[in-house]
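got a predicted structure plus its sequence, pasted below:
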Amino acid sequence: MTNASNNPEAARLETGLADMSPANFGLVMATGIISLAAFMMKFETLATGMFYLNVSQYGLLCVLYFLRAWRYPARFFGDMFTHLTGPGYFTAVAGTGILASQFMIIRGDLVGGGVLWVFALVLWLLLTYTIFVTFTITPRKPSLDRGINGGWLLAVVATQSLSVSSAVLAAGIDQPYRLELNFFALSMWLWGGMLYIWMMALIFYRYIFFNFSPADLAPPYWINMGAMAISTLAGSLLILNAPQASYLASLLPFLKGFTIFYWATGTWWIPMLLLLAIWRYVYKRFPLNYDPLYWGAVFPLGMYAACTWQLDQAMEFGFLTQLTHAFFYIALAAWTATFAGMLYTRVYRRGRAVIGK
């Protein structure tokens, strides 16, 4: 085996593995939701291509995360139990849930989607009760302004991704499990909404009453909107599934009202986040370099396109089509730019470093 200390490239790879962001599955989340949005809008070739790309990305990231946990357990679990980085691991749950939905919607593969759904559920249980119990009992805790950011809402996204994939799975199977899956989807939808209220109150308080620098405005703050967008998507699917379950039919006014509430809240965040981005990058001239966290900004754009399309279908509005397509193209452009930045950083610049240019 090559000694990394005598091989600069091997040393760089080891360092990259040790420093790997817990939020890297944001790549799977962003690619998956844009693939699903493309499928909704009948861009089937694009949707299928991004599906296969996402399968390969997911497999590679699973291997890398396993290697990091095996070779650098102190770093791997240290990040998990740190307030600012721990919630990033919920991207693994959300990415798995979204990939499960891709299998079921794009490929019609309920078996593959069901296996991934079970895996996402197990991950959700392990991470939710490991991370939040640890945060609760740890004796040394950061202050609010140093311990919370928009990345905490990834816990909401992970929860709602299970609601979405459960609703999709329920729509594709017969009894005896259809009722139970719809009830589970409803329960996760409600729990995700409650979790958003708790966390968003703290994040908004941190916004308003503590100093806020350009460095503090990390891309995961776009999850403020993305968490509401995926909640809208889950609610829309529950509305569409109402004929399958009498208890959903009895809750239709509630489901419709809260789904529009989620969509309106997510929509409110968009101008706010755009203005803050202008303040960060234009006024404060914060450098725009590739960071895995930028997938946390691409995902909400794609999710907003998907959820708006699904809301339009579920509510039979018919007047949100243009908005849906506009955000789809914006999300696709953002995904393309971020993916190009990732390739440039990981391949081109590393190659130049290897050959000494």
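Yes, it's here. No experiment lies behind these values; they were computed from the predicted model shown.

switch to C-alpha atoms for all contacts and neighbour counts from now on
Will do.

need the three-state assignment for residue 142.
Three-state assignment for residue 142 (DSSP: H, G, I helix; E, B strand; the rest coil): coil.

give me the neighbour count for it.
Per other Cα atoms under 10 Å, the neighbour tally for residue 142 reads 11.

so what's residue 116 up against?
Neighbouring residues of residue 116 by Cα atoms under 8 Å, 6 or more residues apart in numbering: 96, 97, 99, 100.

check residue 67 too.
residue 17.

now the helices for the stretch 151-300 of the chain?
154-172, 178-209, 223-240, 246-250, 252-278, 295-315 (DSSP state H, counting those that start in this stretch).

helices or strands up against the shortest one?
Identification of packing neighbours for helix 246-250 by 3 or more Cα pairs under 8 Å, 6 or more residues apart in numbering; DSSP states H and E yields helix 223-240.

and the helix it packs on with helix 154-172, angle?
Counting by axes from the mean of the first three to the mean of the last three Cα atoms, to 10 degrees, helix 223-240 lies at 20 degrees to helix 154-172.

starting at the chain centroid, how far to helix 223-240?
12 Å (Cα atoms, centre = their mean, to the nearest Å).

repeat that for stretch 41-55.
18 Å.

neighbouring contacts of that stretch?
Against stretch 41-55 from outside (Cα under 8 Å, 6+ apart): 28, 31-32, 34-39, 99, 102, 106, 325.

okay, buried residues for that stretch please.
When burial is assessed from 16 or more other Cα atoms under 10 Å, stretch 41-55 yields the following buried residues: 41, 44, 47, 48, 50, 51, 54, 55.

excluding covalently adjacent residues, which one is nearest to residue 154?
residue 90 (5.8 Å; Cα to Cα, 6 or more residues apart in numbering).

so that neighbour touches residue 158, yeah?
Yes - Residue 90 lies in contact with residue 158 (Cα atoms under 8 Å); the separation is 5.9 Å.

got a markdown table for the contacts of residue 116, with secondary structure and distance to residue 308 too?
Below are those laid out as a markdown table (DSSP: H, G, I helix; E, B strand; the rest coil; distance: Cα to Cα, whole Å):
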| residue | secondary structure | distance to residue 308 |
| --- | --- | --- |
| 96 | helix | 22 |
| 97 | helix | 19 |
| 99 | helix | 20 |
| 100 | helix | 21 |
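
presented hereafter is structure B, for comparison with structure A:
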Amino acid sequence: MAAGILSVGLHLIGREALSLVALAVAGSLWLLLGAEFTARLAGDRGRFRADADTPAGLTAVAATTVIGCRVSELGRQDASAALLVLAAVLWPGLTYHVVRHWRRRMPGVAFLVCVATQGLAVLAAVLAAALRLPWLDRAALAAFCLGLLLYVLALAHFDLREVAGGAGDHWVAGGALSLCALTAAKLTASPVWTGPVHTALRTAALATLALSLAWYAVLLAAEVRHPRTHYDVRRWATVFPLGMTATACLAAAQPTGIGWLRPLGTALLWIAVASCLLTLAALLSSRRARRPPPAR
């Protein structure tokens, strides 16, 4: 997910070579995880069900839609449509199992129900524009509204203590809103919506983007106040929201008519790239630290 959204953002600022490298990384990881997902489904149903009951299972949907959006930008609408169908098939069952196992106080991964749903919405909106299919725009709007509702429900279950003590996935609280803003921006750009609906979508894009930037400021301040310097795999769930917020700013600039969102998005994107590289360096360092010393 992190590499995929960075690929989309780098494409938006014209850094095609870097964007394709990030897409290659995202695609390779997606294939590896897809193979593991299939193997568990076929050979270890118990473990598969246990994984499907956790919010992290929805990364399968979210990652598929992110890659689908970037593939669409390459002009491969057939492959992008296939990824949309795959994500749409996975979404109902995984979402049902995740919501059924929600607890009163949840970490940031609770917001993945919103991320997965908005992922479907934004990919549908991207394909609707590329293939000129108005019915797909309407489906995207329905998924967008459902995603907003799921965000509110996830927020009601979110443990706010995670802001100060979370291991990285607490950033999804803001990243999910950024994805809502990205979806609303894509819908605003569609010629299908005019008059009051267009105005409402533009307002929704700006409102959710403003809220996501507020989350960004709060979460960044909490990181400074409560440093978490050790590596944790959930730090990759920080990179994705950083990249998503940047991409939402870049994508919203033109349809909303607010030009300064583009330089803001560009600056935030390079912060996300730096965060990705730092997280990768921390991963490699932690692996070296765990490596047993050579035998004498």
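Sure thing, it's come through. The structure displayed is predicted, hence computed values, not measured ones.

if any of the contacts of residue 116 of the first structure are buried, put those into a PyMOL selection.
To isolate the buried members of the contacts of residue 116 of the first structure in PyMOL, using 16+ other Cα under 10 Å:
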select buried, resi 96+97+99+100
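
circling back to that earlier point, shared neighbours of residue 90 and residue 158 of the first structure, which are they?
With Cα under 8 Å, 6+ apart, residue 90 of the first structure and residue 158 have common neighbours residue 124.

related to what we said a few turns ago, from the buried residues of stretch 41-55 of the first structure, which land in helices?
44, 47, 48, 50, 51, 54, 55 (DSSP state H).

and the residue nearest to residue 154 of the first structure? What does it align with in the second structure?
Aligning on TM-score structural alignment places residue 90 of the first structure opposite residue 58 in the second structure.

list the contacts of its match.
Counting by Cα under 8 Å, 6+ apart, residue 58 of the second structure touches 52, 91, 94, 95, 112, 113, 116.

of those residues, which stay in contact in the first structure?
For these, the contacts that are reproduced in the first structure, applying both residues aligned by TM-score structural alignment, their matches' Cα atoms under 8 Å, are 91, 94, 112, 113, 116.

the third one matches what in the first structure?
By that I understand residue 112 of the second structure. Residue 112 of the second structure maps onto residue 154 in the first structure, by TM-score structural alignment.

pretty sure that match sits against residue 227.
Yes - with contact defined as Cα under 8 Å, residue 154 of the first structure counts as touching residue 227 (7.3 Å).

the two: who's more crowded?
A side-by-side neighbour count of residue 154 of the first structure and residue 227, using other Cα under 10 Å, places residue 227 first with 30 against 27.

tell me the spacing between that one and residue 174 of the first structure.
For residue 227 of the first structure, the distance to residue 174 of the first structure equals 30 Å [Cα to Cα, to the nearest Å].

show me what contacts residue 145 of the second structure?
Applying Cα under 8 Å, 6+ apart, no residues contact residue 145 of the second structure.

actually residue 143 of the second structure, not the one I typed
117, 118, 120, 121.

corresponding residue for the last one in the first structure?
This means residue 121 of the second structure. For residue 121 of the second structure, the aligned position in the first structure is residue 163, judged by TM-score structural alignment.

and if you look at residue 245 of the second structure?
Here residue 245 of the second structure is matched to residue 304 in the first structure, going by TM-score structural alignment.

residue 226 is in contact with that match, correct?
Yes - Residue 304 of the first structure is within contact range of residue 226, at 6.9 Å (criterion: Cα under 8 Å).

now distance to residue 62 of the first structure too, for the contacts of residue 116 of the first structure, in a markdown table please.
Below are the contacts of residue 116 of the first structure laid out as a markdown table (distance: Cα to Cα, whole Å):
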| residue | distance to residue 62 of the first structure |
| --- | --- |
| 96 | 10 |
| 97 | 14 |
| 99 | 13 |
| 100 | 15 |
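
tell me who's in contact with the nearest residue to residue 120 of the second structure once chain neighbours are set aside.
Excluding the flanking residues, the one nearest residue 120 of the second structure by Cα to Cα, 6+ apart is residue 65, at 6.1 Å. By Cα under 8 Å, 6+ apart, the contact set of residue 65 of the second structure is 83, 84, 87, 119, 120, 123.

residues contacting the third one?
With Cα under 8 Å, 6+ apart as the criterion, the residues that contact residue 87 of the second structure are 60, 61, 62, 64, 65, 120.

could you rerun that using 6 Å?
For residue 87 of the second structure, the contact set (Cα atoms under 6 Å, 6 or more residues apart in numbering) comprises residue 61.

wait, is it part of a helix?
Yes - the assignment for residue 87 of the second structure (three-state DSSP) places it in a helix.

now check the first structure for the residue matching it.
So, by TM-score structural alignment, residue 87 of the second structure is matched to residue 120.

double-check that residue 75 of the second structure belongs to a helix.
No - per three-state DSSP, residue 75 of the second structure lies outside any helix segment and is coil.

aligned counterpart of it in the first structure, please.
Match for residue 75 of the second structure (TM-score structural alignment): residue 108.

neighbours of that match, how many?
Number of residues near residue 108 of the first structure (other Cα under 10 Å) recorded here: 13.

do the one 10 residues further on as well
Neighbour count of residue 118 of the first structure, defined by other Cα under 10 Å: 16.

over to the one 5 residues further on?
Other residues within reach of residue 123 of the first structure by the criterion other Cα under 10 Å amount to 18.

so the host helix or strand of it versus helix 154-172, what angle?
Take DSSP states H and E as the rule and residue 123 of the first structure turns out to sit in helix 110-137. Angle of helix 110-137 of the first structure versus helix 154-172, following the same axes, to 10 degrees, is 150 degrees.

report the distance from helix 110-137 of the first structure to the chain centre.
Centre-to-centre, helix 110-137 of the first structure and its host chain are 14 Å apart (Cα atoms, centre = their mean).

what do you get for stretch 193-201 of the first structure?
Averaging C-alpha positions (Cα atoms, centre = their mean) puts stretch 193-201 of the first structure 16 Å from its chain's average.

what range does it cover in the second structure?
Aligned using TM-score structural alignment, stretch 193-201 of the first structure spans residues 148-156 in the second structure.

mean shift of that stretch relative to the first structure?
Once superposed with the first structure, the aligned residues differ from stretch 148-156 of the second structure by a mean of 1.6 Å; criterion: mean Cα distance after the TM-score superposition for the first structure.

and the contacts of that stretch?
With contact meaning Cα under 6 Å, 6+ apart, stretch 148-156 of the second structure is reached by 110, 111, 114.
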